[in-house]
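Chemist: Please find the sequence and the predicted model below.
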Amino acid sequence: MPPKTIKPAQHSKPSGQMEEEGKSEDNTATNGDITDTMDAINGIKSDLLSQAQRMGAAEERISQAEEE
């Protein structure tokens, strides 16, 4: 049996949001939406990089302490 295909329209509305009668739904992201999303992604990447650098420094200190 082939996998069930889910149509994009089934996931187009955030939960709890109802479409008003007679109005069409516009799912097009604006430049602002894209910019906000990219800013959030870049912030998360920056946080992860900082955390990885701190972990690397801590591991280096532990390694040096074990050698002494």
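Modeler: That came in fine, so what should we check first?
Chemist: Going by C-alpha atoms from here, please, whenever you check contacts or count neighbours.
Modeler: Fine.
Chemist: ranges for the helices of this structure?
Modeler: Counting by DSSP state H, the chain forms helices over residues 31-67, given from the N-terminal end onward.
Chemist: how close does residue 54 sit to residue 47?
Modeler: Shown here: residue 54 relative to residue 47, a distance of 11 Å by C-alpha to C-alpha, to the nearest Å.
Chemist: ditto for residue 64
Modeler: Per C-alpha to C-alpha, residue 64 is found 26 Å from residue 47.
Chemist: measure residue 47 to residue 31 for me?
Modeler: The gap separating residue 47 from residue 31 is 24 Å, by C-alpha to C-alpha.
Chemist: Presented hereafter is structure B, for comparison with structure A:
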Amino acid sequence: IAGLENSLEEVIRELQVLQDAKLSLELEISCYRKLLETEENSLKNIVENSSGARSKGANQLADIVQKSS
């Protein structure tokens, strides 16, 4: 019985180590996911602003061409 109790205690310790590692990895994944989402939103805003700037420039060019015609 003492041997089984020792084995059980060892298994419980190993389980705790694995659960701690799992939690740590889940937190790390969550942090990286947040970083990626933030970067994705930042790039999306840059693209949208660039597209908007080009559209404004294209509109201005169209106005100039129309006025000169």
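Modeler: On my side now, so go ahead. Predicted model only: the values in this text are computed from it and were never measured.
Chemist: hang on, the earlier thing: more crowded one of residue 47 and residue 31 of the first structure?
Modeler: Set residue 47 of the first structure next to residue 31 and count neighbours by other C-alpha atoms under 10 Å: residue 47 wins out with 12 against 9.
Chemist: what do we get in the second structure for that one?
Modeler: In the second structure, the residue paired with residue 47 of the first structure according to TM-score structural alignment is residue 46.
Chemist: Now for its match: which residues touch it?
Modeler: Residue 46 of the second structure sits next to no residue when contact means C-alpha atoms under 8 Å, 6 or more residues apart in numbering.
Chemist: State the distance from the residue sitting nearest the centre point of the second structure to residue 59 of the second structure.
Modeler: Nearest to the mean C-alpha position of the second structure, counting by C-alpha atoms, centre = their mean, stands residue 36 at 2.5 Å. Residue 36 of the second structure sits 34 Å away from residue 59 of the second structure, taking C-alpha to C-alpha as the criterion.
Chemist: Kindly report the same for residue 15 of the second structure.
Modeler: As for residue 15 of the second structure, its distance to residue 59 of the second structure is 65 Å (criterion: C-alpha to C-alpha).
Chemist: And for residue 19 of the second structure?
Modeler: Residue 19 of the second structure is 59 Å from residue 59 of the second structure, where distance means C-alpha to C-alpha.
Chemist: now residue 26 of the second structure
Modeler: Between residue 26 of the second structure and residue 59 of the second structure the distance is 49 Å, computed by C-alpha to C-alpha.
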